[in-house]
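S.K.: Predicted model and sequence below, questions to follow.
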Amino acid sequence: MDVVHFRPLESNWGHLLSEAGSLSPETRAFLATLGIEAPGDEGLWLEALTHGSFGGPRNYERLEFLGDRVLGLVIAEWLHELTDQAEGQLSQRLNALVSREMCARQARSIGLAPHIRLGKQARDDGGTDSDNILGDVMEALLGASFVARGFEPTRELVRKIWAKAVSGGAGHHKHPKSALQEWTAGNRRKMPEYEVIDRSGPDHAAIFTVRVSVKGVGEAQASGPSKQEAEKRAAAAFMENFA
């Protein structure tokens, strides 16, 4: 499968979208790199690019809600087509590929950030590099594409942008803590509890020992050079012993 690379546009921030309510030439050119040559209803695309801090009656939230579902369907269909993995493995990959972090990563890859309409405070606070905002706007663009162009062109757009992530290893390996949390939820157990029960060694070479327990099931412990690593190893030990 060919991987499509998008080069972010070089522009002056703050002059990318017309205050008159129409798309700027820079943003029309950006959409064209995504295969959207004739945006049509420009208000729809402006809505997809507008954060609540910008003001005005509409922002990206409704389109983000729609785009999230469209993305999930496209990726689920794609994974079903590509592999004969079991449902659990498919779900694991799906969750990784549609996560907020993954959507933000794809937004950066296509140069989306300069085209987001933010209020001054949100922009000054680093909103254009926020995973939450970038991920939401990425999904909102997909929602706008679905409304304006239908499912097939939007499906093609997702496959272009997500090609590298799908062909790579995203979602193949689940973090032990995530796996344990999903296991407890699936078995109607209380969430796992982690506790540091020992810390030894000098500061530059400390060893942490962590115990993880699930009420009514059991506990496991492990050590590591950091609290996070010890928690990860303890979760893996618990899954090996009880899952």
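M.R.: It's in. Treat the numbers as computed from the prediction; the structure is a model and nothing was measured.
S.K.: contacts, neighbours, all on C-alpha from now
M.R.: OK.
S.K.: How about the residue positioned nearest the centre of the chain, nearest residue that isn't a chain neighbour?
M.R.: Nearest to the mean C-alpha position of the chain, by CA atoms, centre = their mean, lies residue 100 at 2.2 Å. Sequence neighbours aside, residue 135 is the residue nearest to residue 100 in space, at 5.2 Å (criterion: CA to CA, 6 or more residues apart in numbering).
S.K.: take the one below as the second:
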Amino acid sequence: MNADLKQLQQKLNVTFRNRQLLKQAFTHASYVNEHRFGHHQDNERLEFLGDAVLELTVSEFLFEQCPNRPEGELTKLRASIVCEPSLVNFANRLHFGQYVLLGKGEELTGGRTRPALLADVFESFVGALYLDQGLEPVREFLRRFIFPLISLDGKLQTNDYKTQLQELTQQYSLGSLEYRIVEERGPAHEREFVSEVYMGDECLGRGLGRSKKEAEQHAAAQALEHVVIPKS
């Protein structure tokens, strides 16, 4: 068992009975392709299962917490939780990216911070936990780490990309961030702003929005796709 995955279990207060399932949850297909004789399995099947388990457990949570909301609103709210941006946020908060086994090419191209990869890893972990221990431990995991991110009025608190980017850069001591409004477009009543986020002289992301804050959020969201976490 990878020492890092032991550390992750301690942090999450979860102990896998089948540790191979946990390892599989964090094994990307690129790693398997480069280690064909190692009998490794990638996480794609676990991702498929985890997606279904999340749909069920999030549906249960919303059904219990929002007794007066109609079916249509619950469906939209669930979709806003079980979607790539939210799953990426969850994975980043738990620092899942640092535990993924990647192929060398994927590593060099920034795969460890790629949104689709992080969303898949989060779903894979949920799928692995379900297979290993059943639904209740999954519910407990979500109650501790995910459901508190949803306020009582049902609005998600997961779209603050500036905070995510700040936390990531602070965690790995990457440097300070600076947001610059580099362009303003359109008439006063239909103003659009273009923001860029810099780390030193490097532009990490660029975003367009109806307000300066919105443009900065979009710039931070793009930066999250490109920022490279140093190898440990």
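M.R.: Looks like it arrived, so ask away. Keep in mind that what you see is a predicted model, and the values were worked out from it rather than measured.
S.K.: re the thing from before, any idea what the residue nearest to the centre of the first structure aligns with in the second structure?
M.R.: Here residue 100 of the first structure is matched to residue 84 in the second structure, going by TM-score structural alignment.
S.K.: Kindly report the same for residue 88 of the first structure.
M.R.: Matched to the second structure by TM-score structural alignment, residue 88 of the first structure sits across from residue 72.
S.K.: ditto for residue 47 of the first structure
M.R.: Residue 47 of the first structure maps onto residue 24 in the second structure, by TM-score structural alignment.
S.K.: My guess is its match contacts residue 44. True?
M.R.: No. Look at residue 24 of the second structure against residue 44 with CA atoms under 8 Å: they stay out of range, at 9.1 Å.
S.K.: on contacts alone, who are the packing partners of the strand or helix carrying residue 238 of the first structure?
M.R.: Counting by DSSP states H and E, the element that carries residue 238 of the first structure is helix 227-242. With contacts defined as 3 or more CA pairs under 8 Å, 6 or more residues apart in numbering; DSSP states H and E, helix 227-242 of the first structure has these neighbours: helix 176-186, strand 207-214, strand 218-224.
S.K.: In the second structure, what residue spans correspond to helices?
M.R.: Counting by DSSP state H, the second structure has helices at residues 3-12, 19-25, 29-34, 44-65, 71-81, 84-93, 104-108, 115-133, 135-145, 161-171, 212-226.
S.K.: Now tabulate those helices in CSV and tack on distance to residue 193 of the second structure.
M.R.: Output for the helices of the second structure, formatted as CSV (distance: least, CA to CA, whole Å):
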stretch, distance to residue 193 of the second structure
helix 3-12, 41
helix 19-25, 40
helix 29-34, 38
helix 44-65, 36
helix 71-81, 26
helix 84-93, 22
helix 104-108, 32
helix 115-133, 24
helix 135-145, 35
helix 161-171, 16
helix 212-226, 6
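S.K.: Run a quick neighbour tally on the residue mapped onto residue 2 of the second structure from the first structure.
M.R.: Counting by TM-score structural alignment, residue 2 of the second structure corresponds to residue 24 in the first structure. The tally of other residues near residue 24 of the first structure (other CA atoms under 10 Å) stands at 16.
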